[in-house]
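Undergrad: would you be able to build a 3D model of this:
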Amino acid sequence: MTDPRPRGRPRSTGTLECARCSNLVPKFRVHWPDGAICGACFTTAARTYGPCAFCGDHRLVPERSSTGAHICRDCAGIATKLDCDQCGREAERLRGGHCARCVLTHDLERILNPSSPPDLRIKRLITTLAAVPRPESILTWMRHPTTADLLARIGSRELHLSHPAFDALPPSRSAEHLREMLVHHHMLPSRGDARLARFETWLDHRLTTLQPMPEIHAPIEQFARWHHLRRLRVPDTGRNMDNATRTAKQEITEATKFLTWLRTEHHTTIAHLRQAHLDAYLSEGTTTRHTIRNFIQWRHRTGIAARFTIRYRTARTTPLAASTTRLELIRTTIEADHITLSTRIAALLFLLYGVPVRRIAELTLDDITTTPPRPTVRIGTLPAALPEPLLPLLQQHLDSRANQKTTNHDSRWLFPGTRAGHHLTEQTLMQRLRKLGINIQAIRNAALHDLSKEIDAASLAALLGYTPNTMNIHAARAAIPMGSYPAMKHPKR
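TA: Next comes the predicted model:
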């Protein structure tokens, strides 16, 4: 396995060996009682807080004993100045003798101009950003050109703190990240489901680009607004909104490609569509062309057009990994210390239970119980037991979840995302699993195939959140005699 998320800048090599990491570096940053320390190890030490192994005080503990215990400056005899000249906090001095939090506050006040004219929301924004557990991450974020431009426009009052103002910006991850942070901290009103709001913004931009071609714009707008947007706006707590909006985008995009093909290849419009056009279009090109099926059938259902025939594209095989492959992946994931811990935990939950990746992404701290005598994870309606080898890794993850040092530090998600108030997306987790060599569909089927041999379909459905019908199908594939029997309704006597 390879690390799916290489982190940090590549270290420059030299001939001097650091006493802590043993890496060869071109120069040392400091000399402390345990030896000469490189820049990277010094930065780590200057951000490590906890109880001192000698005096017990909870403070900065940059030194290490021979056994690896953390020691404060006074007990270790470190003379390096690690106090902020402004606030007095023990920390690395970044600029002018000031700690990262004071530097961040100064930079934000200079850029955002909270008093010119006075704006309480901008003052709250400065306070919120400066209060994150790791202010250095905000300083790094501010150096991104798009972020720097957004903050400068807020400071000049060119960009107002409102949803219409953000909607008018060119689409960018930085703008959405800042907007979600403002919503999460109540500096902007909630737009409801953020994925639906992003879809609406995407749709407006897409339709704007089609306006010069009315013969394409009109049918696409009808399909997008009357069918997809209307359905997405219906409250549905069980809907996977991420997949729903992605599917809508794909169907709208493929329908647009089809209408463009009609226009350029046959010099006609959807109003003059013939079955021969559809057959020719679907017989060539990629399989995604079959996505236009919903668009064609919707036009017939609403009475806009006649009926046309488009068959479903069916999979020829059902991917199924061998049980030995699944077990080997479990073993290597447990032992892969070089892999990001959150990725390993997500991978193990998927390998063990075969649940949808979306459900793993949506797990919260309340779904996990690690206390004896029965540690569990709640995926379905019943809690599922957690295997003993997973517990140390899971507890380590709970103690140091990723993305907890910035504006998402109060998150209750098991896998917090980079955007405030959000968890990691299903797509992000799927990409990480694939980089570990996990064939998602084949491993999912293998896990359910193996589990259906040990647990009846009805109980397994309750544990994993699947329907009994789905688990009956997997039990039948595993050739379990009477696999569906517990899920059957007995006739009344």
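Undergrad: when you work out contacts or count neighbours from here on, use the C-alpha atoms and nothing else.
TA: Will do.
Undergrad: so what does the longest helix along the chain touch, helix or strand wise?
TA: Using DSSP state H, we find that the single longest helix of the chain is helix 241-265. Helix 241-265 sits against helix 194-210, helix 214-221, helix 230-232, helix 293-301, with contacts defined as 3 or more Cα pairs under 8 Å, 6 or more residues apart in numbering; DSSP states H and E.
Undergrad: how far does whatever helix or strand comes next after the last one sit from the chain's center?
TA: This means helix 293-301. Remark: after helix 293-301, the chain's next helix or strand is helix 323-335, criterion DSSP states H and E. Helix 323-335 has its average C-alpha position 24 Å from the chain's average C-alpha position, going by Cα atoms, centre = their mean, to the nearest Å.
Undergrad: what's helix 323-335 packed up against?
TA: helix 341-353, helix 440-451.
Undergrad: Ile111 and Asp149 touch, don't they?
TA: No - counting by Cα atoms under 8 Å, Ile111 sits too far from Asp149 to count as a contact (10.1 Å).
Undergrad: just the element for Arg121, please.
TA: If you go by DSSP H and E, Arg121 is part of helix 120-130.
Undergrad: quick one: end-to-end distance for stretch 373-391.
TA: Stretch 373-391 stretches 12 Å from its first residue to its last (Cα to Cα, to the nearest Å).
Undergrad: kindly report the same for stretch 365-377.
TA: End to end - Cα to Cα - stretch 365-377 spans 10 Å.
Undergrad: what does that stretch rub up against?
TA: Applying Cα atoms under 8 Å, 6 or more residues apart in numbering, the contact partners of stretch 365-377 are Arg378, Ile379, Pro383, Ala384, Ala385, Leu386, Leu391, Gln395, Arg412, Trp413, Leu414.
Undergrad: at 7 Å instead, please
TA: Arg378, Pro383, Ala384, Ala385, Leu386, Arg412, Trp413, Leu414 (Cα atoms under 7 Å, 6 or more residues apart in numbering).
Undergrad: okay, and which of those residues map to strands?
TA: With strands taken from DSSP state E, the overlap with these comprises Ala384, Ala385.
Undergrad: in the host helix or strand of Ala40, what's buried?
TA: Element membership for Ala40 (DSSP H and E) is helix 39-45. Buried residues in helix 39-45, counting neighbours by 16 or more other Cα atoms under 10 Å, are found at Cys41, Phe42, Ala45.
Undergrad: repeat that for stretch 25-40.
TA: Quick answer for stretch 25-40 (16+ other Cα under 10 Å): Val25, Lys27, Phe28, Trp32, Ala36, Ile37, Cys38.
Undergrad: one more: stretch 199-219?
TA: Buried residues in stretch 199-219, counted by 16+ other Cα under 10 Å: Phe199, Glu200, Leu203, Arg206, Leu207, Leu210, Glu215, Ile216, His217, Pro219.
Undergrad: second chain to compare with the first, below:
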Amino acid sequence: MARPKPAPEPDRYEPCERCGQAYLTAAWWQDTPICCYCYNQAKRLVGQCVECGHSGIVPGRTTAGHYLCRTCSGIRLNVDCVECGAEAELYRHGHCWRCELAHQVDELLTNPHTGTINSQLVGLAEALKQMPRPNSGVTWLRNPTVRTILQEIAAVDAVDQQLLNSLPVNRSAVHIRALLDEHGIAGARVDFRTRFTTWADSKLATLTSPDNQLVMRSYIQWHLSRRFDDNCTNGTFLAAKQGVTVAIDFLNFLDVLQVPIRDIDQSQVDTFIATGSETNRLLNRFLPWAIKTYRLPPLTISPHRRGTTRALTETEQVEQLTKLFANEQLTPRDRLAATLIVVFGQATHKVAALRWDQIDRDGTCTITLGTHPITLESPLDQLVVEVAESTTNRQTAAHSASVWVFPGYQPGNHLGESHLRLRLKALGFPSLATRLGTWQTITQTAPPPVLADALGIHPQTAIQHALRGSSQFGAYVAERGRHNDQ
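TA: As a prediction, the model looks like this:
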């Protein structure tokens, strides 16, 4: 994470000509002071000079703010790479970041015994060298753990499953194995079962009672592990981790009370639920198993009431639509994700997993959410173009040619549903309330089965939305009738 920019210091420095803020002056260009932040930004800015048409680094500015190259602006700035000759920000010894990245990749992926790069690693090497932001690649390759793992992989004659299984299961190794899977070595990605087993072993160490550790090991081995097959999803993986975490918290809570697991009663369960966050209700994933296996007496957790979320009113939906295209804080990706919920009533997990093959941009722009494609009118069609041109999560080797509209942080995976949900909620688009409001509105304008077919939900679900929407409309009409009678 980048360090936060400090506050300006007008008592120490004069204002920068570019940003107007008082920071340390790094250079005087065109007889004006340039702060260190604008100086570094100008060294990286590529554009076209308005006077001579030169394309490259453009550090200068006209009085109107247009770009000028070094020659036309008279600015002396060394941005010529001594190796490739390109105009680019230099890293060290006159080499640009991209040349440095190529050297680092070759150094780490070359087999020290043969002096060449294993053919299995060529795809990874090329992807790393061509990543849009080479400085990010150099920074990543500085990580000692990353370097150790890459060197270990490069030092063998063949990258096989035995080698991959010998690697540590940490964040760097998981990411590297996902990159290998994405760029030529099928099956290299860490499977969910291995990741969960490694995580669970460390989590079990936090249990304060040896007896409770035995109970949790049985729960993990005989109840949860069977879920991690070839069809396991990231959601299943995260849900299992969350359920184990809450169960361990509960068992440690009992240990503090000095209550053995075989002696607990309903009061301890109720106290644990009442004194914690709403997450503690996830104890209902562990309790049924413990009761069924005769480790606990019959106990209950009052279920969460479904259908209690309030749907947004028509006025609130209009406000959201206005915010959708008026709020400059929204990136194109945020705006498209929110549009799919606000306009089309899509669930968050479907939005996160949207693929580019569901969108046709040849001629009339269409999107397929259900059985039939839907035409996207302006400004939605332009929004799709902006997202396609966006560089978010596409600046590294993780998603060089991603099929996902919203690529995630893990190579080959789309954006996480929970991450997207929290992001939209923070921007003023709570996904469930927004989606309910949308469906209860649009089902009053078209037959629910037709909408269900076009937007990809079950017809019965669409009918239920229609009934809720019509009941609210009926209550409104009745209220107006009573008002008119008075």
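Undergrad: quick check: next helix or strand after the helix holding Arg121 of structure 1?
TA: Heading C-terminal from helix 120-130 of structure 1 (DSSP H and E), you reach helix 135-142.
Undergrad: just checking, what packs against that following helix?
TA: Packing contacts for helix 135-142 of structure 1, counted by 3 or more Cα pairs under 7 Å, 6 or more residues apart in numbering; DSSP states H and E, involve helix 100-112.
Undergrad: what packs against the helix it packs on?
TA: helix 120-130, helix 135-142, helix 145-155.
Undergrad: turn those into a markdown table, including mean neighbour count and distance to His423 of structure 1.
TA: Compiled in a markdown table, these are given as follows (neighbours: other Cα atoms under 10 Å; distance: least, Cα to Cα, whole Å):
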| stretch | mean neighbour count | distance to His423 of structure 1 |
| --- | --- | --- |
| helix 120-130 | 17 | 19 |
| helix 135-142 | 17 | 18 |
| helix 145-155 | 16 | 22 |
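Undergrad: of all these, which one is nearest Val355 of structure 1?
TA: Among these, the nearest to Val355 of structure 1 by Cα to Cα is helix 135-142 (33.4 Å).
Undergrad: what's the angle between the closest one and helix 145-155?
TA: Orientation check (axes from the mean of the first three to the mean of the last three Cα atoms, to 10 degrees): helix 135-142 of structure 1 against helix 145-155 gives 90 degrees.
Undergrad: average offset between helix 135-142 of structure 1 and structure 2?
TA: Helix 135-142 of structure 1, aligned to structure 2 and superposed, deviates on average by 2.1 Å (mean Cα distance after the TM-score superposition for structure 1).
Undergrad: quick one on the thing from earlier: which of the helices and strands packed on helix 100-112 of structure 1 sits closest to Thr425 of structure 1?
TA: By Cα to Cα (comparing all of these), the closest turns out to be helix 135-142, at 20.4 Å.
Undergrad: can you give me the angle the closest one makes with helix 100-112?
TA: 30 degrees.
Undergrad: right, so of the helices and strands packed on helix 241-265 of structure 1, which gets closest to Met430 of structure 1?
TA: helix 194-210 (18.1 Å).
Undergrad: give me the contacts around the closest one.
TA: So helix 194-210 of structure 1 is contacted by Asp167, Arg191, Ile216, His217, Glu221, Met241, Asp242, Thr245 (Cα under 7 Å, 6+ apart).
Undergrad: so Thr470 of structure 1: helix, strand or coil?
TA: At Thr470 of structure 1 the chain is in helix, as set by DSSP: H, G, I helix; E, B strand; the rest coil.
Undergrad: would you mind finding the match for it in structure 2?
TA: Under the alignment by TM-score structural alignment, Thr470 of structure 1 pairs with Thr461 in structure 2.
Undergrad: contacting residues for Leu422 of structure 2?
TA: Leu422 of structure 2 neighbours (Cα under 7 Å, 6+ apart): none.
Undergrad: quick one: it from Thr308 of structure 2, how far?
TA: 19 Å.
Undergrad: one more: Arg18 of structure 2?
TA: 52 Å.
Undergrad: between these two, which one's more packed in?
TA: Neighbours per residue (other Cα atoms under 10 Å) separate Arg18 of structure 2 from Thr308, with Arg18 holding more: 15 against 7.
Undergrad: tally of neighbours for the nearest residue to Pro332 of structure 2 once chain neighbours are set aside?
TA: Spatial nearest neighbour of Pro332 of structure 2, excluding adjacent residues (Cα to Cα, 6 or more residues apart in numbering): Val387 at 5.5 Å. Val387 of structure 2 has 18 neighbours, counted by other Cα under 10 Å.
Undergrad: what's near enough to touch the equivalent of Arg147 of structure 2 over in structure 1?
TA: Matched by TM-score structural alignment, Arg147 of structure 2 corresponds to Leu151 in structure 1. Residues in contact with Leu151 of structure 1 (Cα under 7 Å, 6+ apart) are Ile111, Leu112.
Undergrad: pull up the gap between Leu151 of structure 1 and Ala175 of structure 1, please.
TA: Distance from Leu151 of structure 1 to Ala175 of structure 1, counting by Cα to Cα: 10 Å.
Undergrad: try Ala462 of structure 1
TA: As judged by Cα to Cα, Ala462 of structure 1 and Ala175 of structure 1 stand 41 Å apart.
Undergrad: repeat that for Ile360 of structure 1.
TA: 27 Å.
Undergrad: these two: which has the busier surroundings?
TA: More neighbours surround Ile360 than the other of Ile360 of structure 1 and Ala175, with 22 against 18 (other Cα under 10 Å).
Undergrad: what about the nearest residue to Arg295 of structure 2 once chain neighbours are set aside, neighbour count?
TA: Once flanking residues are discounted, Arg295 of structure 2 sits nearest to Arg262: 6.1 Å by Cα to Cα, 6+ apart. Arg262 of structure 2 has 10 neighbours, counted by other Cα under 10 Å.
Undergrad: what does Ala240 of structure 2 give?
TA: 19.
Undergrad: list the contacts for it?
TA: Ala240 of structure 2 neighbours (Cα under 7 Å, 6+ apart): Leu224.
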